[in-house]
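# Need a 3D model of the sequence below.
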Amino acid sequence: MASNFIYNAIDEDLKEGKYTEGVHTRFPPEPNGYLHIGHAKSICLNFGIARDYNGMCNLRFDDTNPTKEDVEYVDSIQEDVKWLGFTWKDRKFYASDYFEKLYGYAIKLIEAGKAYVDDLTAEQIREYRGTLTEPGKESPWRNRSVEENLDLFTRMKNGEFADGEKVLRAKIDMASPNITMRDPVIYRIAHIKHHRTGDAWCIYPMYDFAHPLSDAIEGITHSICTLEFEEHRPLYDWLLENLGFDKNTRPRQIEFARLNITKMVMSKRKLRQLVEGGYVSGWDDPRMPTISGLRRRGYTAAAIRDFCDRIGVAKANSLVDVAMLEHCVREDLNAHAQRLMAVLDPIKVIITNYPEDKMEMMACENLPTGDDKHYMPFSREIYIEREDFMEDAPKKFFRLKPEGEVRLKNAYIIKCEEVIKDENGNIVELHCTYDPDSKSGGKTAGRKIKGTIHWVNAKTALDAQVRLYDYLLKDEEGAVNGDFIASLNPDSLVVLNNCKVEPSAKWAAPGTKFQFLRQGYFCVDKDSTMDNLVFNRVVGLRDTWAKVAKK
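A predicted model of the protein is given here:
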């Protein structure tokens, strides 16, 4: 079982005899956008606690703001949680399930003289709230009678007032040092259709009101929240206490540091801005840090769970190097991604002494461990990477050069005899010879050649589009303190349209991962078809974090 301050707090509660029915957590997303990798940490934590304590974890949609919510987001959230490997079984709930109960709780607060209907505008409420150094000022309508408040709140519910005309506020303390406790708004008017309840309601509870009460209704024992909700905890506890929930069984809120990763946009508001502004192709664009974007790019659920486990749970906000996440992805893909030959910038090589009508099959490894292999054709004409040839090569260039030799992976040693150029002096073709005895098992197979390069057979290679992704942000500091859009990387996507891959890739389904030898890890995109192959680069081969971790 994990050991951190949250687990220690749960152990302490159980030791004191609280929550005798067992540990019960929840993952409570608002369905106003797609989940990002920060939410993955919360998913792993909440479902992990339930697993480790043989308890339960609910999936609950806190759908209290119909102006920003959509069924599309509900569906995507469920898909993401399942993909990460967790299940809520029959415990899927919505805050909207409790609208009638929440309304009843609001009535109880009014009857107890602890809530009132206020006529101040949103701007006036902000002005009356005060500052960190100055107390707030009471609303002129703060001392309405219980009867008048009940009447006005009922009329709010019945749709007699316009949006923003009135709100319901908790009556707490306008001089509290915690601004959250200065008579927070708990209900507002919104004449808008809800994605589940339709037009049944025109008043909606605020998140800070609905969240603790939904937890209590569901029997949640530990409400695990990110650190920005720490100042909201007094309100969480105030509501539960003033509505009569027993201290030994009511939920306990515990905060942990949210996940921040270098090079990544971790704000749902900014992610929405990217989507709605057309800066990316959608919520699942492989450059996005959304779970659906990472999934489409080729990140695996196992790698993300591993990453969340490695970074642990902290009390203070910090910044995690994206190289650590990429390291987890590489580790998983290295063990599971089939090896494949692909040439991203091809140049043709004609092996002049190889028989024109001959073709043979070369055995290629599928994975670095085990004996499983696949076969790829080899013949007189092949493609190699343009960067694997240099006409005026320096001394330590160990790939192909005029009069130089190089070994073709899983095949023969070839020697460059002639460079063919077009009328503009561009290299278009290389003429080489091969050593027929240099293949595995041949007389000269053991001949030492310093360079080994990959290749594909020209006659059977498949055309493919390869999408190379870089980080969305070119300037993280600018994104935080300046113009977010101006800080975007204009080269975050480079599309290569003339790539060649070995024929075994033709039948790979979208989502299939490969290691392109010497290139990196790639994933078949959802746009790919058998006649139009499309690959996303998941991550390169170079692993900087592995070196850091060993120190």
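# Going by C-alpha atoms from here, please, whenever you check contacts or count neighbours.
Noted.
# Can you show me the helices along the stretch 51-200 of the chain?
Remark: helices assigned in the stretch 51-200 of the chain by DSSP state H, counting those that start in this stretch are 71-83, 99-111, 122-128, 146-157.
# Pull out the buried residues from the second one.
Read that as helix 99-111. Phe99, Leu102, Tyr103, Tyr105, Ala106, Ile107, Lys108, Leu109, Ile110, Glu111 (16 or more other CA atoms under 10 Å).
# Then the first one?
If you call a residue buried by 16+ other CA under 10 Å, then helix 71-83 has these buried ones: Tyr73, Val74, Ser76, Ile77, Gln78, Asp80, Val81, Trp83.
# can you tell me which of those residues lies nearest to Leu45?
Val81 (12.2 Å; CA to CA).
# How about the contacts made by that closest one?
Ile43, Thr87 (CA atoms under 8 Å, 6 or more residues apart in numbering).
# and the gap between it and Asn260?
Taken as CA to CA, to the nearest Å, the spacing of Val81 relative to Asn260 amounts to 20 Å.
# do the same with Thr20
35 Å.
# do Leu319 as well
Leu319 sits 5 Å away from Asn260, going by CA to CA.
# between these two, which one's more packed in?
Set Leu319 next to Asn260 and count neighbours by other CA atoms under 10 Å: Asn260 wins out with 18 against 10.
# Could you also give me the structure for this next sequence, so I can compare it with the first?
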Amino acid sequence: MTDAAEPTRTNFIRQIVEADLAAGTHDRVVTRFPPEPNGYLHIGHAKSIALNFGLAESLGGQCNLRFDDTNPHKENLEFVEAIKTDVRWLGFEWGGQARFASDYFERLHGFAVELIEQGLAYVCELDAEQMREYRGTLTEPGRPSPWRDRPVAENLELFARMRAGEFPDGSRTLRARIDMAAPNINLRDPVLYRIKHGVIHHQTGDAWCLYPTYDFTHPLSDAIEGVTHSLCTLEFEDHRPLYDWCVEHVSVPSRPRQIEFSRLNLEYTVTSKRKLTELVAEGHVEGWDDPRMPTIAGLRRRGYTPAALREFCERIGVTKSENRVEMAMLESAIRDDLDAHAPRRMAVLRPLKVVLTNYPEDEVLNISAANHPKDETQGSREIPFGRELYIDRADFAEVPPKGFKRLVPGGEVRLRNAYVIRCDEVVKDAAGEVVELRASIDPATLGCKPEGRKVKGVIHWVAAEYAVSAEVRLYDRLFRVAMPGAEGQDYRDDINLDSLEVLVGCMLEPSLGGAQSGERFQFEREGYFVVDPDSTAQRPVFNRTVGLRDSWGKGK
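Next up, the predicted model:
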């Protein structure tokens, strides 16, 4: 049991499963999560993981992790290991060892032979284009293959020769013999096996040149494993009759029940494996774990927490209705989690030096500051204060806009946890750019607000002598529009070219110098940040996870 095994909100699938258990249909619920190892998992998979693993755990059952590895030319062990890492990071553990559809290749082959022997499968010599022509349309029935009525003995012989590697790719397939006039096109003699030569499978090597299709493999693998409830997204609803047909016509040990739910459609993202692969291969992002990607690895690197992703999945719920989820819901879930748990720190992302002319040059004051304003258990830390400081350039305006409450020439502002200061002089370079401010402190205002003194603005700062120089990466949404590629347009045309801004020479309070990869903080007044895996003691790197509020389209 993991910390992810919290009581879950009810939904129609949970109600079905509970009813089956109460009726004695099953003694124990068994679900499965069956990803293809041909890419990294994304946010949509997180919903399926939370449903399958969370449901099984909360009802005292088991969820199997099974890799659907029937397309070895697209798969590799990197994806297998990445998927395992993501599932565990989300807080779940699968029952027993990780499974592979290829573990059952021999048994699946045996089931195919059973279908042939019953006259329910045949070897077809139509190529892919011809098969599409024969299949018919939604309004017209299909035509039978010329080889549909081969004798059983001939089909058995040809299928054995297919396995032996006697035929080239695409020259033969094994098809189910169901109904070429079925209203559901998936039942018009679907392909069960195809030939693939020259492929080294990551689990079986070169032992097979004959590979089962997903629609044949998936239901029978579920049945072999004793899965009670096979939970799929809605695009598999039309495949359910074929799922049931496969299970009903061979000697499997159990009869799973397929139930469909709506997939996660999230604004400002794409979750198609093909499109995600293109984004990586074409260099639009810097890999599968780029923090702009909707992959679980990317979200992890960006600073999202497992608890926040699980809570997001709970908030959006499980329904039959297709809908598009606002990105703000995901960002709200991570913001709520980090607000409660992330310690506070001060970081100046665009530094402007301030010299306090009436503060002693050699005096250092250690100021105690709470690590979290609402959680005393997080304690406090010491922040050094000296004559020279950095503040953010945005906190000073020589000609302030209306309503500006920060530092201006001749004006005052409070430094967080420290003194009130007044800007006395503005120093510029030859080009007229502000390079330094000269200011003075009010010694009576350390950490307090004297009566009669009205100072509206409070800004953050870092002592120049002790500041840690760092790189900060400001990540934003990868796409400019809520529905990339809508109306048949190329989704790549909607990529946000300003989705990453890299700031160097940012100045951070010294306590951040020893932060480790994966540690998360709130940079006061800036947002939530995480230490990137690229970070080193010599070159700290922080990624922005999310802002303090939803500022998309509001002049970030």
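# Just give the TM-score of the two.
Overlay of the two chains. TM-score (TM-score structural alignment, normalised by the length of structure 1): 0.96; 541 aligned residues with a CA RMSD of 1.4 Å.
# Apart from its neighbours in sequence, what residue is nearest Ala56 of structure 2?
Leaving aside its sequence neighbours, Ala56 of structure 2 sits nearest to Gln62 (CA to CA, 6 or more residues apart in numbering; 5.2 Å).
# give the contact list for the aligned partner of Asp63 of structure 1 in structure 2.
Aligning on TM-score structural alignment places Asp63 of structure 1 opposite Asp69 in structure 2. Residues near Asp69 of structure 2 by CA under 8 Å, 6+ apart: Glu36, Pro37, Glu75, Phe100, Ala101, Ser102.
# counterpart of Ala347 of structure 2 in structure 1?
Alignment note (TM-score structural alignment): Ala347 of structure 2 maps to Ala342 of structure 1.
# gap between that match and Ala115 of structure 1?
67 Å.
# what do you get for His211 of structure 1?
Computed as CA to CA, the His211 of structure 1 to Ala115 of structure 1 distance reads 17 Å.
# Now do the helices in structure 1.
5-15, 37-52, 71-83, 99-111, 122-128, 146-157, 207-218, 233-242, 268-276, 291-297, 301-311, 322-336, 476-481, 544-550 (DSSP state H).
# among the ones you listed, which is nearest Met390 of structure 1?
Nearest to Met390 of structure 1 among these is helix 544-550; the distance by CA to CA comes to 27.6 Å.
# in that closest one, what's buried?
By neighbour count on 16+ other CA under 10 Å, the buried set for helix 544-550 of structure 1 is Trp545, Ala546.
# again with stretch 516-529 of structure 1
Phe516, Leu517, Arg518, Gln519, Gly520, Tyr521, Phe522, Cys523, Val524, Asp525, Lys526, Ser528.
# In strands, which of those fall?
Among the buried residues of stretch 516-529 of structure 1, the residues falling in strands (DSSP state E) are Phe516, Gly520, Tyr521, Phe522, Cys523, Val524.
# Aligned counterpart of the second one in structure 2, please.
Aligned counterpart of Gly520 of structure 1 in structure 2: Gly527 (TM-score structural alignment).
# Would you mind confirming that Gly142 of structure 2 is in contact with Tyr134?
Yes. Gly142 of structure 2 is in contact with Tyr134 according to CA atoms under 8 Å; the separation is 5.4 Å.
# the more surrounded of the two?
Using other CA under 10 Å, the more surrounded residue of Gly142 of structure 2 and Tyr134 is Gly142, with 22 against 17.
# What is the equivalent residue in structure 1 for that one?
Using TM-score structural alignment, the partner of Gly142 of structure 2 in structure 1 is Gly136.
# wait, what's in contact with that match?
Applying CA under 8 Å, 6+ apart, the residues contacting Gly136 of structure 1 are Tyr128, Arg129, Gly130, Met174, Ala175, Arg182.
# if we go to 10 Å?
Applying CA atoms under 10 Å, 6 or more residues apart in numbering to Gly136 of structure 1 gives the contacts 125-130, 173-177, 179, 182-183.
# I'd like those residues as a markdown table, with distance to Gln465 of structure 1 appended.
What follows is the contacts of Gly136 of structure 1, written out as a markdown table (distance: CA to CA, whole Å):
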| residue | distance to Gln465 of structure 1 |
| --- | --- |
| Ile125 | 55 |
| Arg126 | 53 |
| Glu127 | 56 |
| Tyr128 | 59 |
| Arg129 | 57 |
| Gly130 | 58 |
| Asp173 | 62 |
| Met174 | 62 |
| Ala175 | 63 |
| Ser176 | 60 |
| Pro177 | 59 |
| Ile179 | 54 |
| Arg182 | 58 |
| Asp183 | 58 |
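# Fine by me, thanks again.
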